[in-house]
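Participant: sequence and predicted structure below; questions after.
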Amino acid sequence: MTAQWHDACATDDVDDEDLITMKLADNVVAIYNTPEGFFATAGMCTHEDESLDGGLVMDGVIECPLHQGRFCVRTGRALSAPAVENLVTYDLKIEDDRVWVKV
């Protein structure tokens, strides 16, 4: 299946230094609003398939609410145990105050 752009949400839907998760094309996607801009990754932690919704976002890092594994929201890179597998990242663009994610 070819990746397609999806109209995910309004920019206002994601608070500063926070995230929302949603299902897009059968994938759970997390959309982050950081001081560096908006980013999108897989919305489930790679450690135990726990939703990142409710996790703490600070300085471009998401901390899983279950076991506190940390990931870079820009690159998806796993930063601390118990998370060792990186998150999938998705292309994202902003058009007319809407967040579009390529999934």
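Facilitator: Arrived safely, thanks for sending.
Participant: switch to C-alpha atoms for all contacts and neighbour counts from now on
Facilitator: Noted.
Participant: now do the contacts for H67.
Facilitator: H67 is in contact with P82, counting by C-alpha atoms under 8 Å, 6 or more residues apart in numbering.
Participant: what segments of the chain are strands?
Facilitator: All strands of the chain, identified by DSSP state E, fall at 5-10, 18-24, 27-34, 37-42, 56-58, 61-63, 70-72, 78-80, 89-95, 98-102.
Participant: for the third one, packing partners?
Facilitator: Just to be clear, that refers to strand 27-34. strand 18-24, strand 37-42 (3 or more C-alpha pairs under 8 Å, 6 or more residues apart in numbering; DSSP states H and E).
Participant: can you add mean neighbour count and distance to G60 and give the ones you listed back as a markdown table?
Facilitator: Converted to a markdown table, these look like this (neighbours: other C-alpha atoms under 10 Å; distance: least, C-alpha to C-alpha, whole Å):
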| stretch | mean neighbour count | distance to G60 |
| --- | --- | --- |
| strand 18-24 | 18 | 10 |
| strand 37-42 | 22 | 9 |
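Participant: got another, please set it beside the one above:
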Amino acid sequence: MSDHKEWKRVASVQDISADTGTLRVLVDGEAVCIYDVDGAICATQDKCPHGNASLAEGYLEDGKIECPLHQGVFDIRSGRPLCPPVTTPIQTYEVKVEDGAVLIRPQP
């Protein structure tokens, strides 16, 4: 696998909220949500495509994030919408953790 897109350090694992399991960060002017799913770090776009809501403010459970505005649910690993009213997938990011630092890059 070639590194055609550069990895970007966006946070530390310890920055992710222990209460919500989420963290909102800005990467090149775009909001990204970082998740801690039982120790596995994942990342998606932060803005719900159905409405102007931050997924970092949503409800995280079993690898799914529920939008706080309209209760649409996404699989955070694939970005796939799981129930109405959301129908558009969200952007996911490849994630790696090095020495406690969270690095991301867009999925191809």
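Facilitator: Thanks, I have it. On a predicted model such as this, the values are computed, not experimentally measured, just so you know.
Participant: coming back round to it: tabulate the strands of the first structure (CSV), appending distance to E50 of the first structure.
Facilitator: Formatted as CSV, the strands of the first structure follow (distance: least, C-alpha to C-alpha, whole Å):
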stretch, distance to E50 of the first structure
strand 5-10, 21
strand 18-24, 12
strand 27-34, 11
strand 37-42, 11
strand 56-58, 14
strand 61-63, 11
strand 70-72, 13
strand 78-80, 15
strand 89-95, 17
strand 98-102, 21
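Participant: among the helices and strands packed on strand 27-34 of the first structure, which is nearest D96 of the first structure?
Facilitator: D96 of the first structure sits nearest to strand 37-42 of all those, at 14.1 Å, using C-alpha to C-alpha.
Participant: okay, which residue is most central for the first structure?
Facilitator: A30 (3.0 Å; C-alpha atoms, centre = their mean).
Participant: what's the neighbour count on the counterpart of T46 of the first structure in the second structure?
Facilitator: Using TM-score structural alignment as the criterion, T46 of the first structure maps onto P49 of the second structure. Using other C-alpha atoms under 10 Å, P49 of the second structure has 18 neighbouring residues.
Participant: check contacts around the aligned partner of C67 of the second structure in the first structure.
Facilitator: Counting by TM-score structural alignment, C67 of the second structure lines up with C64 in the first structure. C64 of the first structure is in contact with C45, E50, S51, L52, G54, G55, L56, R70, counting by C-alpha under 8 Å, 6+ apart.
Participant: if you set the cut-off to 6 Å instead, what comes out?
Facilitator: L52, G55 (C-alpha atoms under 6 Å, 6 or more residues apart in numbering).
Participant: ok, now how distant is it from V84 of the first structure?
Facilitator: To V84 of the first structure, C64 of the first structure is 13 Å away according to C-alpha to C-alpha, to the nearest Å.
Participant: could you do N27 of the first structure as well?
Facilitator: From N27 of the first structure to V84 of the first structure the distance is 20 Å (C-alpha to C-alpha).
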